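J.: Sequence isn't available, so here's the structure alone:
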């Protein structure tokens, strides 16, 4: 059994891909006010939330358990509305040697968008389960955020 894996999920939303990408590229600090499962975010290191060298600290609920991690941006592709994140620290380091999150907002032809979340990971051992709790978490957060973006 392989320790390396990749899980992708696509979620249809009503708000435009532009609104979604703008939120994650320029207003990420607002996510804590939009999702029930995000308890707190704070800038851990750096001066700007959206600089590649900045590190953010997140407190959130996965599988009913309060969890923390650090996050940094690895790359931003504005043309493809894609952002690559690295998650580390806290519970993640106990289960994964590598944990990357890729966000992509894709326009639909008839309005709205598809939000694609991709999780690339390397488990610390075969006993560790794939990060299905994160898939469920991001589905719920996507729904919460979409409701907010429709009002904006």
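T.: Great, that's in hand. Note that the structure is predicted; figures quoted are calculated from it, not measured. Residues are numbered from 1 along each chain as shown.

J.: Every contact and neighbour count from this point should use C-alpha atoms.
T.: OK.

J.: Show me what the longest helix along the chain is packed up against.
T.: Ranked by number of residues, the top helix in the chain under DSSP state H is helix 132-151. Counting contacts by 3 or more Cα pairs under 8 Å, 6 or more residues apart in numbering; DSSP states H and E, helix 132-151 packs against strand 4-13, strand 55-62, strand 113-123.

J.: List the buried residues of that helix.
T.: Residues of helix 132-151 classed as buried under the neighbour-count rule (16 or more other Cα atoms under 10 Å) are 134, 135, 137, 138, 139, 141, 142, 143, 144, 145, 146, 149.

J.: got another, please set it beside the one above:
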């Protein structure tokens, strides 16, 4: 059996809304995403919002299908405005051995850049890359930005 290696994909989105507010949302208020993007529902399963080791339950729509995921917050870096989530249960685990998402916000005055990185290992070579999940993250970023700019 061929060894399947860890893969990495990155997508960036420029946002005009406040990068600090965006980071704060993913760091300690991800449950507010349910109000901003109604096709996504988040709930806290373990721990406290905004703490490493906490487990967040997601119910989301991806490629027209309702899906679920449980993610554990693996890292929070205030200085770099970075949050890392590891998927530990749910639909993605049926296709991937490992799946880790990192959201990083670069703030430079008016120009803020949100970088989504996903590192993953497929269960087999026939499994698709996670490009469409990164597209989902970009779309979610744009929903959040639209919400913040309109409120």
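T.: Looks like it arrived, so ask away. Keep in mind that this is a model prediction, so the values were computed, not measured.

J.: about what we covered before: nearest approach to residue 88 of the first structure belongs to which of the helices and strands packed on helix 132-151 of the first structure?
T.: Closest approach to residue 88 of the first structure among those is made by strand 55-62 (9.7 Å; Cα to Cα).

J.: And that closest one against the second structure, how far off on average?
T.: Strand 55-62 of the first structure, aligned to the second structure and superposed, deviates on average by 0.7 Å (mean Cα distance after the TM-score superposition for the first structure).

J.: Out of the helices and strands packed on helix 132-151 of the first structure, which is closest to residue 99 of the first structure?
T.: strand 113-123 (4.5 Å).

J.: Now do the buried residues in stretch 81-100 of the second structure.
T.: Buried, per 16+ other Cα under 10 Å, within stretch 81-100 of the second structure: 81-88, 90, 92-93, 95-100.

J.: quick one on the thing from earlier: just tell me which of the helices and strands packed on helix 132-151 of the first structure ends up closest to residue 32 of the first structure.
T.: Taking these one by one with Cα to Cα, strand 55-62 is closest: 8.9 Å.

J.: List the buried residues for that closest one?
T.: By neighbour count on 16+ other Cα under 10 Å, the buried set for strand 55-62 of the first structure is 55, 56, 57, 58, 59, 60, 61, 62.

J.: Find the residue at the geometric middle of the second structure.
T.: residue 101 (5.4 Å; Cα atoms, centre = their mean).

J.: Correct me if wrong: that residue contacts residue 130.
T.: No: with contact defined as Cα atoms under 8 Å, residue 101 of the second structure does not reach residue 130; the gap is 10.6 Å.

J.: between the two, what contacts are shared?
T.: Common neighbours of residue 101 of the second structure and residue 130, using Cα atoms under 8 Å, 6 or more residues apart in numbering, are residue 118.

J.: circling back: the longest helix of the first structure: average distance to aligned residues in the second structure?
T.: Counting by mean Cα distance after the TM-score superposition for the first structure, helix 132-151 of the first structure comes out at 1.2 Å.

J.: Can you name the residues in contact with that helix?
T.: If you take Cα under 8 Å, 6+ apart as the criterion, helix 132-151 of the first structure is touched by 9, 11, 13-15, 19-20, 31, 34-37, 61-63, 115, 117.
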